[in-house]
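Participant: When you get a sec, could you give me coordinates for this:
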Amino acid sequence: MYDTILYEVTDGIAVLTMNRPDKFNAFTAKMNKEITDALKQAQKDSEVRCILLTGAGRAFNAGQDLGEVSDGNVDFGGFLRDRYNPMILQFRKTEKPIIAAINGVAAGAGMSIALACDIRLASDKASLVNAFVNIGLVPDSGGCYFLPRIVGIGKALELAMTGEKVPAEEALRLGLVNQVYPAERFMEEAMAYARKLASLPTRGIGLIKRTMYKGMDMDLEQTLEYEAYAQEVAGSTEDYQEGVRAFMEKRAPRFTGR
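Facilitator: Model prediction:
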């Protein structure tokens, strides 16, 4: 179905693998569009309750394939507006949990796409590099939005201005990633994490995602009102009713994502 990515649904998890291992999964125009389309597909598929994004081979994603922009005659603004911005916005619009399984280096826009995911898991051999400064550019693909919100403005500026490589354990300490697993069992652990999320109330998680992200850009009064709206929606779901029944019956809930 796709040329630059692999897409497979198993156990309620849509596994989206960036598949240009000979180029360290660097972005091309086609990959940008295929990732955007795959996220839309996963959002519409009721069987999908979690999305896991990873890379084939040794890298997660090395950023933009510079072969596409090496002629020096690039409309960078148009380039981002046409290709990267719609892709990054789709991560936010997709109201299912999205995990970045960072199996190797995530550099430049590859780091940005990892930051756009809701949860980041890293192999102990992985690293993140805000590499834009190394070619005189500015972090894009949401890099200037996500990074300071995750690590704070001071550390974000340091990472962006120096292009410093952040190994997995340091990324964990900074809060750039949520968990670090040994490389030899990384995908096994990442899939186990995804299965756990896939077993939870999918619509409730989607509302958590939407409300928490909105709350980052609203004041307290606006956030309280939006929480009230979101709770009205969550309270009408089948999973809420199942959760209450399970609590009253002293058993584990069996959520269906509806």
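
Participant: contacts, neighbours, all on C-alpha from now
Facilitator: Noted.

Participant: Tally up the residues packed near Val74, please.
Facilitator: Neighbouring residues of Val74 were enumerated by other C-alpha atoms under 10 Å; the total is 11.

Participant: ditto for Thr237
Facilitator: When neighbours are counted by other C-alpha under 10 Å, Thr237 registers 15.

Participant: That one and Cys50, how far apart?
Facilitator: Separation of Thr237 from Cys50 (C-alpha to C-alpha, to the nearest Å): 18 Å.

Participant: How about Val151?
Facilitator: Using C-alpha to C-alpha, Val151 is found at 25 Å from Cys50.

Participant: more neighbours, these two?
Facilitator: With neighbours defined as other C-alpha under 10 Å, Val151 and Cys50 compare such that Cys50 has more, 28 against 17.

Participant: surely that one meets Thr94?
Facilitator: No - Cys50 sits out of contact with Thr94 when judged by C-alpha atoms under 8 Å, with a separation of 10.3 Å.

Participant: and this one, so I can compare the two:
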Amino acid sequence: MENKHIIFEHHSEEVAVLRINRPEYLNSFSHEMIIDWYNALLEFKEDNRLKVLILTGTGKAFSAGGDIKALSSGDGFIGEAKEDLWSNAVKRKASLWENIQKIPMLLEEIDKPVIACINGDAIGAGLDMALMCDMRFCASQARLGEGYIHLGLVPGDGGSYFLPKIVGVSKALELLWTGERINAQAAMDLGLVDYVYPAEELFEKTVEFANVLCEKPQNALKMIKRLVKNHDKISLRNHLDMVSSHMAVVTDTHEYIELLKQMKSSKKPE
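Facilitator: I've put the predicted structure just below:
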């Protein structure tokens, strides 16, 4: 699927790439983009041939977040929404829920790995979209920051939910309160990104890691993601109950049975 603001393509039979494609506006979000972004995620979720999704941007930025021009004109930071959709508090709330907030809700349902390949600056909602991914590979020249405070706004897409889970409450408050932009190395030191590479190596390194994940037992990989993503939402008792259920299932899969056979056959007799 290819269109003006989102490019969704199969990099290989098992790895998909979702590319934010609005470089003239530093990949800031538009209404059209959000719709196509959601549809691309749905396609990835439902295509059993695809095992890993890489999210990246076109041009020099990953994403500058919300469309500031649209915001200042009263059209709302989700892009070219009609003015009447942003004209009062109730409609602004509904506009967020029915548009950009659909992205994190759908991502939460996807058990397959989603990796952010942060090719350039990731600001505000652009950073938040990277935080929603399972891992983050970042270009060494990229800057990252939460810019909402400079406009007197709160994170509209879930950034205040994801950021403290990654860097802790106090550091999340500092980044959100100050709107400070930090470099890639500082972001890695905080745990905000997982790997930093020169820009010319970044995408290749991200694909290499995606290919490693493609080689793993997929049922176990998906269930591990479910367990980790839910670790702080349920009690230990419920978590262990969930673990035992998942263990019972994965040990009955073809993947497990084949790997067990391989392990037994590789053992040398004493």
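
Participant: aligned partner of Ile205 of structure 1 in structure 2?
Facilitator: Under the alignment defined by TM-score structural alignment, Ile205 of structure 1 corresponds to Leu221 in structure 2.

Participant: contacting residues for the nearest residue to its match once chain neighbours are set aside?
Facilitator: Of all residues not flanking Leu221 of structure 2 in the chain, Lys112 sits nearest, at 7.7 Å (C-alpha to C-alpha, 6 or more residues apart in numbering). Neighbour list for Lys112 of structure 2: 45, 51-53, 221-222, 225 [criterion: C-alpha atoms under 8 Å, 6 or more residues apart in numbering].

Participant: Quick one, which of those are buried?
Facilitator: For the contacts of Lys112 of structure 2, a burial check counting by 16 or more other C-alpha atoms under 10 Å picks out 45, 51-53, 221, 225.

Participant: And the helices in the stretch 51-200 of structure 2?
Facilitator: Ranges of helices in the stretch 51-200 of structure 2, per DSSP state H, counting those that start in this stretch, are 68-72, 89-98, 102-107, 125-131, 159-167, 169-178, 184-190, 199-214.

Participant: what's near enough to touch Ala139 of structure 2?
Facilitator: Shown in contact with Ala139 of structure 2 (C-alpha under 8 Å, 6+ apart): 117-120, 184, 196-199, 202.

Participant: Out of those residues, who's the most crowded?
Facilitator: Using other C-alpha under 10 Å as the neighbour criterion, Ile118 leads the contacts of Ala139 of structure 2 with 32 neighbours.

Participant: Name the nearest residue to that one, sequence neighbours excluded.
Facilitator: In space, Ile118 of structure 2 comes closest to Cys138 once its chain neighbours are excluded; the distance is 4.6 Å by C-alpha to C-alpha, 6+ apart.

Participant: Tell me which residue of structure 1 lines up with that neighbour.
Facilitator: Counting by TM-score structural alignment, Cys138 of structure 2 corresponds to Ala122 in structure 1.

Participant: Surely its match and Gly175 touch.
Facilitator: No - applying C-alpha under 8 Å, one finds Ala122 of structure 1 not in contact with Gly175, separated by 11.6 Å.

Participant: And these two? Which one has more around it.
Facilitator: Neighbour comparison, Ala122 of structure 1 and Gly175: the larger count goes to Ala122, with 31 against 13 (by other C-alpha under 10 Å).

Participant: From Glu184 of structure 1, how far out is the match of Cys138 of structure 2?
Facilitator: Here the distance between Ala122 of structure 1 and Glu184 of structure 1 works out to 12 Å (C-alpha to C-alpha).
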